[in-house]
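# predicted model and sequence below, questions to follow.
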Amino acid sequence: MSSRSPVAKEGLPFIAAFVVVAAAASVLHAHPLAQGVLWILAGWCVWFFRDPERQTPTGDGLVIAPADGRVVAIEETIAPLSGLPARKFSIFMNVFSVHVNRFPIAGTVEAVAYHPGKFLNAALDKASIENERMEVHAKTRNGVSISFVQVAGLVARRIVCYLKAGDAKNAGERFGLIRFGSRVDVYLPLTAKIEPALGDKTRAGETIIARL
């Protein structure tokens, strides 16, 4: 049985703040409705930062979803950092999604680049190039390059990414999160066989999104 916390550590300060405020309202005998609302918000905060275990598929050439959410774009474009032609696969996370992000391949981080930007609705395609974002370029153990990008959204104002160049990761390992709704773009080789279709749902660390 896993000894990991059921919530992401990045959420603990927020959870503690909500609990303290709700507890103070109860001790001070605030209006029952106010108390109820505050405890509901505290519970919602715990639920938002949930970090469930996932069973990651294994096999050569698999690309695993880095985020929970809905597929909002599959299109040919130019990959960031590498500048190579690629197929972009975009996953939109709303406030009800699990927001912990997971490494999509078994391989090594080649480069990481942060870009400040706007906070447009992450469901919009232009958010990929105009919003605040963290770009990661990685290479599989077989030498295939892919890039993936954490994109901030309208409400999400904090990207967390623990990756650095040289890190070796297994597919499905946690590498960060984006708070309160956002998007993750994955840039795949044009030869990759993409499995989900537009509108499909993905689960981080579990859903196979492509085969290289």
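Nice, I can see it.
# C-alpha from now on. contacts and neighbour counts both.
Noted.
# looks like Arg54 contacts Thr207 (just checking).
No - Arg54 lies out of contact with Thr207 (CA atoms under 8 Å); the separation is 9.9 Å.
# between the two, which is the more surrounded one?
Thr207 (24 against 13; other CA atoms under 10 Å).
# which residue is nearest the centroid of this protein?
Asn101 (3.6 Å; CA atoms, centre = their mean).
# next, that one: secondary structure please.
Secondary structure state of Asn101, per DSSP: H, G, I helix; E, B strand; the rest coil, is strand.
# same thing with Ala17?
With three-state DSSP as the criterion, Ala17 reads helix.
# where's the residue of the chain positioned farthest from its centre relative to Gly36, distance?
Relative to the centre of the chain, the most outlying C-alpha is that of His29, 39.3 Å out, by CA atoms, centre = their mean. In this view, His29 and Gly36 are 12 Å apart by CA to CA, to the nearest Å.
# tell me where the protein has helices.
Assigned by DSSP state H, the helices in the chain fall at 12-27, 32-48, 127-130.
# out of these, indicate the one that is most buried.
Mean neighbour count (mean count of other CA atoms under 10 Å) peaks for helix 127-130 among these, with a mean of 18.
# so how far is Ser90 from the residue farthest from the centre of the chain?
The value you get for His29 to Ser90, if CA to CA is used, is 47 Å.
# give me the neighbour count for His31.
Neighbours of His31 (other CA under 10 Å): 10.
# against Leu38, how distant is it?
From His31 over to Leu38 the distance is 11 Å, taken as CA to CA.
# same thing with Gly59?
46 Å.
# for Phe14, same thing?
In terms of CA to CA, Phe14 sits 13 Å off from Leu38.
# with Ala123 instead?
Counting by CA to CA, the separation of Ala123 from Leu38 is 30 Å.
# how about Glu206, nearest residue that isn't a chain neighbour?
Thr56 (4.8 Å; CA to CA, 6 or more residues apart in numbering).
# next up, a structure to set beside the first:
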Amino acid sequence: MAATPAGENALVHAATLVREAVPPIHPGGRPVIGAVAAAAGAARLLTGRGTGVGLLATGLTALFFRAPKRVPPPITGAVLAPADGTVALIEDVVPPPELDLPREPVARVSVFLSVLDVHVQRIPVHGRVRSLQYVPGVFLSADLDKASTDNERNAMVLETRTGHALGIVQIAGLLARRIVCSVAAGDEVAAGETYGLIRFGSRVDTYLPPGVRPQVAVGQRTIGGETPLAVLA
């Protein structure tokens, strides 16, 4: 069989590099991207203008819903950050009732996501989804402390194989109007895998098991599925 021309190999290699450099889009964002693209196309047909603005709006929307590949670190017992963002709060608090965890103070790490951050959420530990509870609420700015109790949110309890229970709460923000969660109670999940999405500005709270202390600081940047928030005993 004849060898493939060198020029073709170079093109295939370049295409592979480009494909690997462009992160995939979360399925929950595809309808929104399609709607923005359709609106931009309609505006172009009706006015004959706005091509550049329409392409920019579509591109920025696609960028918001990116879901880049992440590789969890080889740290036994690591509790990984469930989202990209900035550690906004670290406090000892009683978990909210919807988590159905013991009513005793535990460490809560709150990660705030700006509109420029990756907005998919990731599983922080290997384990099983013990429960899920959606709670309707208001849409205060997600960086406020009372957003944990007042805002629309989706609460999940994960149970590890070692018997630890963690609470992870997706919290809608000032601009967010939709929380997506793709797992169900009873599902076996792996650390680092994508499980949810919050559209346009939000926050994710992680409630650590009793006695487990955070290994991050307020103001620190986190990478979802890679940055260890804490290590289980």
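Alright, I've got the coordinates. Keep in mind it's a predicted model, so treat the numbers as computed, not measured.
# TM value for the aligned chains?
Superposed pair, TM-score by TM-score structural alignment, normalised by the length of structure 1: 0.93. Supporting alignment: 210 aligned residues with a CA RMSD of 1.9 Å.
# ok, the alignment partner in structure 2 of the residue nearest to the centre of structure 1 - contacts?
With TM-score structural alignment as the criterion, the equivalent of Asn101 of structure 1 in structure 2 is Gln121. Contacts here follow CA atoms under 8 Å, 6 or more residues apart in numbering; on that basis Gln121 of structure 2 touches 82-83, 194-198, 224.
# Throw the residues you listed into a markdown table and include neighbour count and distance to Gly127 of structure 2, thanks.
Shown next, in a markdown table, are the contacts of Gln121 of structure 2 (neighbours: other CA atoms under 10 Å; distance: CA to CA, whole Å):
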| residue | neighbour count | distance to Gly127 of structure 2 |
| --- | --- | --- |
| Pro82 | 33 | 14 |
| Ala83 | 32 | 18 |
| Thr194 | 25 | 14 |
| Tyr195 | 17 | 13 |
| Gly196 | 21 | 16 |
| Leu197 | 25 | 20 |
| Ile198 | 27 | 22 |
| Gly224 | 28 | 17 |
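# could you identify the pair within those that is furthest apart?
Farthest pair in the contacts of Gln121 of structure 2 (CA to CA) is Ile198 and Gly224. Separation: 13.6 Å.
# next, count neighbours for the nearest residue to Leu113 of structure 2 once chain neighbours are set aside.
Leaving aside its sequence neighbours, Leu113 of structure 2 sits nearest to Gly85 (CA to CA, 6+ apart; 4.6 Å). The local packing of Gly85 of structure 2 (other CA under 10 Å) involves 26 other residues.
# cool, and the one 4 residues further on?
The local packing of Leu89 of structure 2 (other CA under 10 Å) involves 18 other residues.
# please pull up the equivalent of it in structure 1.
In structure 1, Leu89 of structure 2 lands on Ala73 (TM-score structural alignment).
# is it true that its match touches Phe89?
Yes - between Ala73 of structure 1 and Phe89 a contact is recorded at 5.7 Å, counting by CA under 8 Å.
# residue contacts, the counterpart of Arg66 of structure 2 in structure 1?
Counting by TM-score structural alignment, Arg66 of structure 2 lines up with Arg50 in structure 1. Going by CA under 8 Å, 6+ apart, Arg50 of structure 1 touches 6-8, 98.
# rewinding a little: look up how far Trp39 of structure 1 lies from the residue nearest to the centre of structure 1.
For Asn101 of structure 1, the distance to Trp39 of structure 1 - CA to CA - is 27 Å.
# buried residues of stretch 205-213 of structure 2, list them for me.
Neighbour-count burial for stretch 205-213 of structure 2, with 16 or more other CA atoms under 10 Å as criterion, is recorded at 205-209, 213.
# contacts for that stretch, please.
82, 95, 105-111, 148, 164-171, 230-233.
# go with 6 Å
106-110, 165-169 (CA atoms under 6 Å, 6 or more residues apart in numbering).
# out of these, which sit inside strands?
Mapping these onto strands (DSSP state E) picks out 106-110, 165-169.
# reformat those residues as TSV; add neighbour count and distance to His13 of structure 2.
Below are those laid out as TSV (neighbours: other CA under 10 Å; distance: CA to CA, whole Å):
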residue	neighbour count	distance to His13 of structure 2
Val106	19	50
Ala107	20	47
Arg108	22	45
Val109	27	42
Ser110	28	41
Ala165	20	45
Leu166	22	43
Gly167	24	43
Ile168	24	40
Val169	24	41
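# just put these in CSV and tack on distance to Ala190 of structure 2.
CSV is the format used below for these (distance: CA to CA, whole Å):
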residue, distance to Ala190 of structure 2
Val106, 23
Ala107, 22
Arg108, 21
Val109, 20
Ser110, 21
Ala165, 15
Leu166, 14
Gly167, 15
Ile168, 14
Val169, 17
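# among these, which pair sits farthest apart?
Between any two of those (CA to CA), the greatest distance is 17.2 Å, for Ser110 and Ala165.
# got the contact list for Phe112 of structure 2?
Taking CA under 6 Å, 6+ apart, one finds 85-86, 88, 203 in contact with Phe112 of structure 2.
# typed the wrong thing, it's His137 of structure 1
Contacts of His137 of structure 1 (CA under 6 Å, 6+ apart): 110-111, 147.
# Leu166 of structure 2 too?
Residues in contact with Leu166 of structure 2 (CA under 6 Å, 6+ apart) are 157-158, 207-209.
# can you find the partner of Pro27 of structure 2 in structure 1?
Using TM-score structural alignment, the partner of Pro27 of structure 2 in structure 1 is Lys9.
# show me where structure 1 has its strands.
Under DSSP E, structure 1 gives strands at 62-64, 69-78, 85-93, 100-102, 107-115, 133-140, 145-151, 159-161, 168-169, 174-178, 182-188, 193-194, 201-202, 208-211.
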